[in-house]
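>>> Give me a 3D structure for the following:
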Amino acid sequence: MRISDVIRRKGAEVVTIKPDDTVRQLLDLLAQHRIGALVVSPDGSAVAGIVSERDVVRHLQRAGADVLDSPVAQIMTAEVTTCGPDDGVEHLMRLMTDQRVRHIPVVIDGVLHGIVSIGDVVKHRIDELQSERDQLVGYINQ
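Predicted coordinates:
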């Protein structure tokens, strides 16, 4: 299976935040959308970075509550691991494991087209296993 299959099932909506928005605004968006990370983008299509709940926690521990009024650019990860829609789900699972990341933006020709989380990958894999199970049960019961 490919990343495009995962995106087709979950949808391609990506919540982004601008680099100069504050960490406080970031927290509002994370809570509002019930998600764990946002792509940092100046225009909604270019990927400038990614910022997660983990980033906020680490910086709160180091700098205290003052970090809440800092720009997202100060806490984001600028070197973003991305994937394409034709990449395999197995490749993405290995990438997430090796790089210890939970969210990977899907990019085509430098333009943001989606985001895949570890939860999306797990759900996709569970659905695959359920389908295989159903097929085997159907075959056995014939």
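
>>> CA atoms for contacts and neighbours, from now on please.
OK.

>>> Now do the contacts for residue 77.
49, 50, 51 (CA atoms under 8 Å, 6 or more residues apart in numbering).

>>> cool, and residue 48?
Listed by CA under 8 Å, 6+ apart, the contact set of residue 48 reads 19, 39, 40, 41, 42, 78, 80.

>>> And these, which of them are buried?
Among those, those buried by neighbour count (16 or more other CA atoms under 10 Å) are 19, 39, 40, 41, 42, 80.

>>> out of the contacts of residue 77, who's nearest residue 142?
Nearest to residue 142 among the contacts of residue 77, counting by CA to CA, is residue 50 at 50.3 Å.

>>> ok, back up a step: could I get the contacts of residue 77 in JSON lines, plus columns for distance to residue 102, secondary structure and neighbour count?
Putting these into JSON lines (distance: CA to CA, whole Å; DSSP: H, G, I helix; E, B strand; the rest coil; neighbours: other CA atoms under 10 Å) gives the following:
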{"residue": "49", "distance to residue 102": "14", "secondary structure": "strand", "neighbour count": "24"}
{"residue": "50", "distance to residue 102": "11", "secondary structure": "strand", "neighbour count": "26"}
{"residue": "51", "distance to residue 102": "11", "secondary structure": "strand", "neighbour count": "26"}
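
>>> Let's see this one next, to set against the first:
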Amino acid sequence: MKTVAELLKLKDLDHQHVHTIAPQQMVLDALKLMAEVNIGALPVLENGQVVGVVSERDYARKVVLKGRSSIGTPVSAIMSSPVITVSPQHSIEACMGIMTERHLRHLPVVDDGKLLGLLSIGDLVKEAIAEQSDLIQQLEQYIRGE
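Next up is the predicted model:
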């Protein structure tokens, strides 16, 4: 199974750039950015370090359901923290296990304290399906004696 580093290299150019937000920015800013670039979560960076992740789920549960305002609420008030991260050396399988166990949909990739990327559950499922498809093709070729 591939590593996180290999998966990040395979992401198309539009999804290799990681959009981030600062903890003091307003929730409305995060929502606008997520809508603009069609993503569901943003790593929260402070002094170059990942201090949280803010997602659509955080917005729904911690702003809408609690009657808060997205204009006057800072990202730090609703972000998920502490952050669970992975390194580029982690396997896709290990990431899937972390996401399943912790009920996460997004996983920041950090190396030496630097944010390298953000994996979504969709990224991991897509890779798992591709690997299974390759294995099926290899087995079919083996059965046919090719």
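
>>> tm score of chain vs chain?
Once superposed, the chains reach a TM-score of 0.91 (TM-score structural alignment, normalised by the length of the first structure), with 140 aligned residues with a CA RMSD of 1.4 Å.

>>> returning to what we had before: inside helices: which ones of the buried ones among the contacts of residue 48 of the first structure?
Among these, no member is found in helices (DSSP state H).

>>> Okay, and which of these map to strands?
39, 40 (DSSP state E).

>>> where do the strands sit along the first structure?
Going by DSSP E, the first structure shows strands at 16-17, 37-40, 49-52, 103-108, 111-117.

>>> Would you check how far apart residue 116 of the first structure and residue 98 of the first structure are?
According to CA to CA, to the nearest Å, residue 116 of the first structure stands 16 Å off from residue 98 of the first structure.

>>> Among the two, which residue is more densely surrounded?
Counted by other CA atoms under 10 Å, residue 116 of the first structure and residue 98 do not tie: residue 116 has more neighbours, with 24 against 9.

>>> Might one say that that one is in contact with residue 104?
Yes: at 5.4 Å, residue 116 of the first structure and residue 104 qualify as touching, with contact defined as CA atoms under 8 Å.

>>> Just tell me what residue 15 of the first structure corresponds to in the second structure.
Taking TM-score structural alignment, residue 15 of the first structure has residue 19 as its aligned residue in the second structure.

>>> what sits against that match?
Each residue near residue 19 of the second structure by CA under 8 Å, 6+ apart is listed here: 42, 43.

>>> of all the contacts of residue 48 of the first structure, which comes closest to residue 88 of the first structure?
The nearest one, if we look at the contacts of residue 48 of the first structure relative to residue 88 of the first structure and count by CA to CA, is residue 80, at 18.4 Å.

>>> What's the match for residue 106 of the second structure in the first structure?
In the first structure, residue 106 of the second structure lands on residue 103 (TM-score structural alignment).

>>> how close does residue 6 of the first structure get to residue 35 of the first structure?
In this view, residue 6 of the first structure and residue 35 of the first structure are 17 Å apart by CA to CA.

>>> Enumerate every residue touching residue 79 of the second structure.
Taking CA under 8 Å, 6+ apart as the test, what residue 79 of the second structure contacts is 44, 52, 53, 54, 55, 58.

>>> could you redo the last one with a cut-off of 10 Å?
Residue 79 of the second structure is in contact with 23, 27, 41-44, 51-55, 57-59, 62, counting by CA atoms under 10 Å, 6 or more residues apart in numbering.
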